[in-house]
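A.B. asks: Could you look at this predicted model? Sequence included:
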Amino acid sequence: MTQSKREVHVIGAGPAGLMAAERLAQAGLSVVVHERMPSVARKFLMAGRGGLNLTHSEPLDRFLTRYGSAQAPVARWIDAFTPADLTAWVEGLGQPTFIGSSGRVFPRAMKTSPLLRAWLARLGDLGVEIRIRSRWVGWRDGALAFETPDGERLERPDAVVLALGGASWPRLGSDGAWKPWLEAGGVAVAPFRPANVGFDFAWSSLFRDRFAGQPLKGVAVTHGSRTARGEAMIARYGLEGGAVYALSAALRASIEADGRADVHIDLKPDVAVGKLTDRLSKPRGKASLSNHLRKVVGLEPVAVALLYEAGPLPVSPRALAERIKAMPLTLTGVQGLERAISSAGGVALDGVDERLMLVARPGVFVAGEMLDWEAPTGGYLLQASFASGAQAARGLIDWLDSRG
């Protein structure tokens, strides 16, 4: 790379934008990063509050299926920046990692802040300039326009990476305000929809008031032909949690089409219905049915109470076992973007080339959640975000080189 005097700008200081900035600076370019918030990577920091799940250790062929209809383009990014590459990059920043029992990969510190501090120090050493409170507001006469505390500022870099995020958790910085500016330039942008989000269910008031905020641990949630295992969380409005998020695209589509999404929760996915029937057939003496379920099946109080949400419990041990294995719920609505972990929609993937450059605007590259893809939590979101940032940086460098 011989472009040491060329200046490129990255708009958005989340994982995708900062990864692009790092790769561009390592290639010898002068890099400026713009962030509209008072500090960088706020959503990234929020993602680490419960333990920063960086990626997943499952075989890559299975890993890539998590991206649904966007699998083919996302696979190109991840083939060039694999989960192993991401893990090595994190450890190169002095943050050891480990693989959890579920196969998910975490930094040993579990938090985002030590990793982010080390990353920002590296970017500083590379000469990357980060401008906070610098909000992109579109183009003015071919220049990038920014609102800053000192007034509007126009910039004319040699190329730019847009990594402004989607439209979820807008209070952290991703508000989707960029959508009309790109559409005005002929870029197709799919409507934003909530992803990795909770769904509505009308609990009885007694159940809601007692159990909201409590998890159903180690369950399996099934919708149609798809099943996801993990944790489901009781919310006052309905149901959320990792096992629900893994099905959120299909659940959202069902509600959009039919106004409902039928799910079944297996409260004991590792115990066959026959074995449960045998356990439930044991005499319970003077024990209440709830205590019997706790002792012979091992159900927590929240799981026992959940069984009653479908009506009186069956008398037959077999029928009761079948309810434990397939507790039915009909979800009736989707929580909004302000409560969603991520968003679907964004810049249409057929509107960018393999380098992630906008077909309608040469020299402008797009990375991260701005693009129209979605994935469940579990490391898949962050992996693709990091990988897309690296892909956009490679594409920008290639584009500049091709121009001489």
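C.D. replies: Received, thanks. All figures in this text were calculated on a predicted structure; none of them were measured in a lab.

A.B. asks: Please count neighbours and contacts with C-alpha atoms only from this point.
C.D. replies: Noted.

A.B. asks: Tell me where the stretch 201-350 of the chain has helices.
C.D. replies: With helices called from DSSP state H, counting those that start in this stretch, the stretch 201-350 of the chain shows them at 205-211, 242-245, 248-258, 273-280, 289-292, 301-308, 317-325.

A.B. asks: Most tightly packed of these?
C.D. replies: Neighbour counts (mean count of other C-alpha atoms under 10 Å) averaged over each of the helices of the stretch 201-350 of the chain peak at helix 242-245, with a mean of 26.

A.B. asks: which outside residues touch that one?
C.D. replies: Identification of contacts with helix 242-245 by C-alpha atoms under 8 Å, 6 or more residues apart in numbering yields 195-198, 219-221, 228-232, 376-378.

A.B. asks: now do 10 Å
C.D. replies: Identification of contacts with helix 242-245 by C-alpha atoms under 10 Å, 6 or more residues apart in numbering yields 195-199, 216-223, 227-233, 239, 248, 251, 263, 265, 340-341, 375-378.

A.B. asks: about what we covered before: so can I have TSV of the helices of the stretch 201-350 of the chain showing distance to Gly100?
C.D. replies: What follows is those, written out as TSV (distance: least, C-alpha to C-alpha, whole Å):
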stretch	distance to Gly100
helix 205-211	28
helix 242-245	15
helix 248-258	23
helix 273-280	29
helix 289-292	33
helix 301-308	25
helix 317-325	26
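
A.B. asks: Of all those helices, which one is nearest Met37?
C.D. replies: helix 242-245 (27.6 Å; C-alpha to C-alpha).

A.B. asks: distance between that closest one and the chain's centre?
C.D. replies: 11 Å (C-alpha atoms, centre = their mean, to the nearest Å).

A.B. asks: Stretch 49-60 too?
C.D. replies: 11 Å.

A.B. asks: residues of stretch 167-179 that come out buried?
C.D. replies: For stretch 167-179, the neighbour count (16 or more other C-alpha atoms under 10 Å) marks Ala167, Ser168, Trp169, Pro170, Leu172, Gly173, Ser174, Asp175, Gly176, Trp178, Lys179 as buried.

A.B. asks: Take this one as well and set it beside the first:
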Amino acid sequence: MSFSVDIIGAGPAGLTAAEVLAQGGAQVRVIDHMASPARKFLMAGRGGLNLTHSEPLERFLDRYGAARPFLEPAIRAFPPEALIAWCNGLGIETFIGSSGRVFPKTMKASPLLRAWLKRLDGLGVGFDLKSEWSGDKNADAMILALGGASWPRLGSDARWVEMLRRRGVAVNDFISANCGVTIAWSSHFMERFAGKPLKRIEIASGGRRMRGEAVVTRNGLEGGAIYALGPQLRETGRLVLDLRPDLTLDELEARLARPKGKASQSNFLRKAAGLSPVAIALLREAGAPATAAQIKSVALTVTGTDTLARAISSAGGLALSEVDGSFELKAWPRVYAVGEMLDWEAPTGGYLLQACFSTAVAAARACLTQFAAAPGRPQSLPK
């Protein structure tokens, strides 16, 4: 006896759940209010589609911070190598970049999505696009894959939040994650240096340090190192820049002890300390003297973050306490929640997509198990 499942949301988490369920014999319908599936997935693919990361699993799991205990069972059950194998099974080969990130060789999302939708069509998955979810359950089971609140123009507009709150389900407010931070630059610094990169720096906040690069914007700073320290920056409102992390304090002091001669201060710092014009200007902007200690610890005050419309992802969402270990809502039987709509966050680098895939697989498998064990249902699951 078959059973029906509605998937609400046609992003990667929803499509993953649909595939697993259809392979298990369920009648699956995907409902989404956008005109085509996976709009945000396609946008992410413009930058190469970073699917996952190749680093050791223990280090990988640590990237989820406080949410690691919640996400770990699902990621261990469907780890990065399983995601890579799935992608290869669609005929899309992958490669590992120099940073350890995993990409499709095409460096695009569209070929993968076309192959994926063709597979889903072959499995009999139906799609109701440009269709608003009413907030009710009209199938035997339902998987909510409604996304977070970043890039709302691509479909993740969080309109579902009030629907669940009316049912008494706790949903934490969404906030920007993997985004730039705002800093009150002077007009001179902003006008002259917006768009300039700070290369080979180290950023510290809240006891964590991250090497990488950042870019000065008119409103503050953005870049991978900033994104990785998002939770700490939101909590402390402070960051410290080491403009020469490759040099020890003693090495830098020795360089600055050289005779200055007739060189201007800027030229001396450029030649002796290896500082770029934007790094030198940043020292002045922070009101810091050009000493070795200050070059290695430029303190800046963070006044906020970019908006959700500009953020790569979001923090907040459905409280983790509202679902059990199989991602089923405790207050709504046979309704599961997966992906970015849950209250967890991770840095860029493949961690976001991996958790979306893994939670969807876990919920879909749990749903199949639940129906297989129900009276009148088949007692074994397809392999």
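C.D. replies: Structure's in. What do you need? Since we're looking at a predicted model, the values are computed, not measured.

A.B. asks: which two in the buried residues of stretch 167-179 of the first structure are spaced the farthest apart?
C.D. replies: For those, and using C-alpha to C-alpha, no pair is farther apart than Leu172 and Lys179, which are 17.4 Å apart.

A.B. asks: Report the secondary structure state of the counterpart of Leu123 of the first structure in the second structure.
C.D. replies: Taking TM-score structural alignment, the alignment pairs Leu123 of the first structure with Leu120 from the second structure. At Leu120 of the second structure the chain is in helix, as set by DSSP: H, G, I helix; E, B strand; the rest coil.

A.B. asks: and the gap between the closest residue to Leu120 of the second structure other than its chain neighbours and Ala158 of the second structure?
C.D. replies: Nearest in space to Leu120 of the second structure, with sequence neighbours left out and distances taken as C-alpha to C-alpha, 6 or more residues apart in numbering, is Glu19 at 6.2 Å. For Glu19 of the second structure, the distance to Ala158 of the second structure equals 24 Å [C-alpha to C-alpha, to the nearest Å].

A.B. asks: re the thing from before, mind listing what the residue nearest to Leu120 of the second structure touches?
C.D. replies: Each residue near Glu19 of the second structure by C-alpha under 10 Å, 6+ apart is listed here: 26, 28, 116-117, 119-121, 123-125, 360-361, 364.

A.B. asks: The first structure: which residue goes with that one?
C.D. replies: Alignment note (TM-score structural alignment): Glu19 of the second structure maps to Glu22 of the first structure.

A.B. asks: quick one: that match from Arg394 of the first structure, how far?
C.D. replies: According to C-alpha to C-alpha, Glu22 of the first structure stands 11 Å off from Arg394 of the first structure.

A.B. asks: And the helices in the stretch 51-200 of the second structure?
C.D. replies: 57-62, 68-77, 80-89, 110-122, 160-166, 187-193.

A.B. asks: Mean deviation, the shortest one versus the first structure?
C.D. replies: Following the fit onto the first structure, the mean deviation recorded for helix 57-62 of the second structure is 1.4 Å by mean C-alpha distance after the TM-score superposition for the first structure.

A.B. asks: Ok, the third one next?
C.D. replies: Between helix 80-89 of the second structure and the aligned residues of the first structure, the post-superposition mean distance stands at 1.7 Å (mean C-alpha distance after the TM-score superposition for the first structure).

A.B. asks: which part of the first structure lines up with that helix?
C.D. replies: Taking TM-score structural alignment, helix 80-89 of the second structure hits residues 83-92 over in the first structure.

A.B. asks: which residue numbers in the first structure go with the lengthiest helix in the second structure?
C.D. replies: Taking DSSP state H as the criterion, the second structure has its longest helix at helix 351-372. The aligned range for helix 351-372 of the second structure in the first structure is 380-401, by TM-score structural alignment.

A.B. asks: Let me know whether my guess that Glu19 of the second structure is in a helix holds.
C.D. replies: Yes. Applying three-state DSSP, one finds Glu19 of the second structure inside a helix.

A.B. asks: what's the distance between it and Val216 of the second structure?
C.D. replies: 42 Å.

A.B. asks: and if you look at Glu222 of the second structure?
C.D. replies: 7 Å.

A.B. asks: what do these two both touch?
C.D. replies: Gly180, Gly195, Pro197.

A.B. asks: Who are the contact partners of the second one?
C.D. replies: Right, Gly195 of the second structure. Ala214, Val215, Val216, Thr217, Arg218, Leu221, Glu222.

A.B. asks: which two from those residues end up farthest apart in space?
C.D. replies: Spatially, the most separated pair among the contacts of Gly195 of the second structure is Ala214 and Arg218, at 13.0 Å (C-alpha to C-alpha).

A.B. asks: follow-up on the earlier one: what's the closest of the shared contacts of Glu222 and Val216 of the second structure to Arg270 of the second structure?
C.D. replies: Of these, the one sitting nearest to Arg270 of the second structure (C-alpha to C-alpha) turns out to be Pro197, at 15.4 Å.

A.B. asks: picking that back up, possible to save the helices of the stretch 51-200 of the second structure as TSV with distance to Ser36 of the second structure?
C.D. replies: Formatted as TSV, those follow (distance: least, C-alpha to C-alpha, whole Å):
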stretch	distance to Ser36 of the second structure
helix 57-62	32
helix 68-77	28
helix 80-89	21
helix 110-122	11
helix 160-166	19
helix 187-193	40
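
A.B. asks: For Asp140 of the second structure, find the nearest of those.
C.D. replies: So among the helices of the stretch 51-200 of the second structure, helix 160-166 is nearest, using C-alpha to C-alpha, at 18.7 Å.

A.B. asks: Kindly name the residues of the first structure that line up with that closest one.
C.D. replies: Using TM-score structural alignment, helix 160-166 of the second structure pairs with 178-184 in the first structure.
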